[in-house]
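Engineer: sequence first, then the predicted structure, then my questions.
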Amino acid sequence: MTGNEETKAKIEKAALDEFMEKGFANASLRQIVKNAGLTTGAFYKYFSTKEDLFASLVEPYANKIYSIYDVTLQNFQTLSSSEQQNAMTRVSTDSITQMLNYIYEHYDNFKLLLCKADGTEFTSFIHNLVERETQSTLKFIEDMRKSGTEIPQLDKDFIHMVSSGMFSAMFEIVVHDMKKSVAIERVKKLKMFYTGGWEKLFGISF
């Protein structure tokens, strides 16, 4: 690791501690710089603002979760309607497993993202996932109808409500600091709950 990389890592470590204790809004940039053992001038060689510093600790990790979701969806949508129906449980399980593993590999970053981001653009993290899920569900319904499978009418706002409940509940694993083994079991039950609900609403089995 070069000297610049070491200094950047030192800043990020001091920032993680400060943000974790106080949250973004109440965190002191001056304290972060002091704890990193730097001058303010030295700090600005690496980050332009407190927002920029916070983003360095959460944005790559949020983007990875988006990527897991998007790649899973892209692969899923290459399947025929009957294949999608049969693969739904397996594909969603694989995607959630990837997300869980990644979250627990970078737990502190997700704690910041989900619990300490008030005052930043990153409070929209769950909402962004919900929007993706809402659109993909509408597309699934459309494809199933085109293939001849009757799906009852479900409006976008209702699908958004259900999706919001699912993702908000899933990320309770971080909000409440659940051990990974406990989180896996609870998310598994959560997934069973929502799968059963969608089957009932759609009138089909996955």
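Structural biologist: Nice, I can see it.
Engineer: from now on I want contacts and neighbour counts done on CA atoms only, so please keep to that.
Structural biologist: Noted.
Engineer: what residues sit buried inside stretch 30-42?
Structural biologist: 32-33, 35-36 (16 or more other CA atoms under 10 Å).
Engineer: again with stretch 64-76
Structural biologist: Applying 16+ other CA under 10 Å to stretch 64-76 flags 65-66, 68-70, 73, 76 as buried.
Engineer: I'd like the residues you listed as CSV, with secondary structure appended.
Structural biologist: Compiled in CSV, these are given as follows (DSSP: H, G, I helix; E, B strand; the rest coil):
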residue, secondary structure
I65, helix
Y66, helix
I68, helix
Y69, helix
D70, helix
L73, helix
F76, helix
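Engineer: tell me the contacts of the spatially most central residue of the chain?
Structural biologist: Per CA atoms, centre = their mean, the C-alpha nearest to the average position across the chain is that of I65, at 5.0 Å. Residues in contact with I65 (CA atoms under 8 Å, 6 or more residues apart in numbering) are M99.
Engineer: got another, please set it beside the one above:
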Amino acid sequence: MAKRIEGVTEKLLECAKEEFLANGYENTSLRIIAEKAGYTKGVIYIRYPDKESLYRALVEPVADGLCNYLKNALEGFKALPGEVQKANERSYADEGFQKFFGYIYENFDIFKILLMSGETKVYQEFLHRLVEIDTDCTTKFIEQTNNDAFSSGRLTPELAHILSYAFYSGLFEIVIHNMPQERASEHIGKLRKFYNTGWKTIFEGDEAEQVNGERGSVS
């Protein structure tokens, strides 16, 4: 077997990033990527059997990194006793989300490729993983804090999925619209506040609805 030359894969991925970012998935040519990297198209096929494999090699490590961060953060939260979760839920979420948000901007170009290249299968797989991790934590939180959101019917697994999917889809609009980080932070803060109010109603029931109604009438 021929020995692979060091640095070739990195150069191919660098050129692939430029092409996917500029042209989208469908209009990106493996031949042009190879030429820009200074190699033949065959060099790509030694490493990647097709364009999707090259695309996945570029975006999946970053997507996996975000999913793994979310999973590890929420696993740590789930390991806390129920009373500690209830007392620290907001501060824990705020601290964790800042790191989550920062990771997106550290890898902004890759997320832009993932969201806007026109290759939807990998993005949907990624979004499904985020939602699955998130809804699992919500379910465990409800169980460990003896909340009656499910038993009362205020929440169902289907609704939990819809809410989580809508939140993360909305969050990634900051990438789609190429928002500067400071402006995006303001918008996401408002988005989280909106969702937190809704979740408070689901978790606390009629009492929270009454309080929110009174606040609405004052404004």
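Structural biologist: Thanks, I have the structure now. Everything numeric here is computed off the predicted structure, so don't read it as measured data.
Engineer: between the buried residues of stretch 64-76 of structure 1, which is nearest M170 of structure 1?
Structural biologist: I65 (13.0 Å; CA to CA).
Engineer: identify the residue of structure 2 aligned to the closest one.
Structural biologist: Using TM-score structural alignment, the equivalent of I65 of structure 1 in structure 2 is L66.
Engineer: and the gap between that match and V59 of structure 2?
Structural biologist: Separation of L66 of structure 2 from V59 of structure 2 (CA to CA, to the nearest Å) stands at 11 Å.
Engineer: shared neighbours, these two?
Structural biologist: Counting by CA under 8 Å, 6+ apart, nothing touches both L66 of structure 2 and V59.
Engineer: returning to that earlier point: which single one of the buried residues of stretch 30-42 of structure 1 is nearest to E185 of structure 1?
Structural biologist: Nearest to E185 of structure 1 among the buried residues of stretch 30-42 of structure 1, with distances taken as CA to CA, is I32, at 37.6 Å.
Engineer: matching the closest one against structure 2, which residue comes up?
Structural biologist: Match for I32 of structure 1 (TM-score structural alignment): I33.
Engineer: quick one, what contacts that match?
Structural biologist: 12, 15-16, 19.
Engineer: present the residues you listed as CSV; the columns should include secondary structure and distance to V122 of structure 2.
Structural biologist: Listed next are the contacts of I33 of structure 2 as CSV, based on DSSP: H, G, I helix; E, B strand; the rest coil; distance: CA to CA, whole Å:
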residue, secondary structure, distance to V122 of structure 2
L12, helix, 20
C15, helix, 20
A16, helix, 16
E19, helix, 17
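Engineer: which of those still touch in structure 1?
Structural biologist: For these, the aligned pairs still in contact in structure 1 (both residues aligned by TM-score structural alignment, their matches' CA atoms under 8 Å) are 12, 15-16, 19.
Engineer: buried subset of those?
Structural biologist: 12, 15-16, 19.
Engineer: dump those residues into a markdown table; add distance to V211 of structure 2 as well.
Structural biologist: Formatted as a markdown table, those follow (distance: CA to CA, whole Å):
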| residue | distance to V211 of structure 2 |
| --- | --- |
| L12 | 57 |
| C15 | 55 |
| A16 | 53 |
| E19 | 52 |
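Engineer: how distant is stretch 141-153 of structure 1 from the center of its chain?
Structural biologist: 29 Å (CA atoms, centre = their mean, to the nearest Å).
Engineer: typed the wrong thing, it's stretch 180-192 of structure 1
Structural biologist: 16 Å.
Engineer: that one maps to which residues in structure 2?
Structural biologist: Stretch 180-192 of structure 1 lines up with residues 181-193 of structure 2 when matched by TM-score structural alignment.
Engineer: that stretch vs structure 1 - mean distance after superposition?
Structural biologist: Once the two models are superposed, stretch 181-193 of structure 2 sits on average 1.2 Å from its counterpart in structure 1 (mean CA distance after the TM-score superposition for structure 1).
Engineer: contacts for that stretch, please.
Structural biologist: 105, 171, 174.
Engineer: now do 6 Å
Structural biologist: Applying CA atoms under 6 Å, 6 or more residues apart in numbering, the set of residues contacting stretch 181-193 of structure 2 from outside is I174.
Engineer: return the set of buried residues in it.
Structural biologist: 181, 184-185, 188.
Engineer: how big's the offset between stretch 56-63 of structure 1 and structure 2?
Structural biologist: Looks like 0.9 Å for stretch 56-63 of structure 1 (mean CA distance after the TM-score superposition for structure 1).
Engineer: kindly apply the preceding question to stretch 8-17 of structure 1 instead.
Structural biologist: Relative to structure 2, stretch 8-17 of structure 1 is 1.7 Å off (mean CA distance after the TM-score superposition for structure 1).
Engineer: how far off centre is that stretch?
Structural biologist: 22 Å.
Engineer: in structure 2, which residue range corresponds to that stretch?
Structural biologist: By TM-score structural alignment, stretch 8-17 of structure 1 lines up with residues 9-18 in structure 2.
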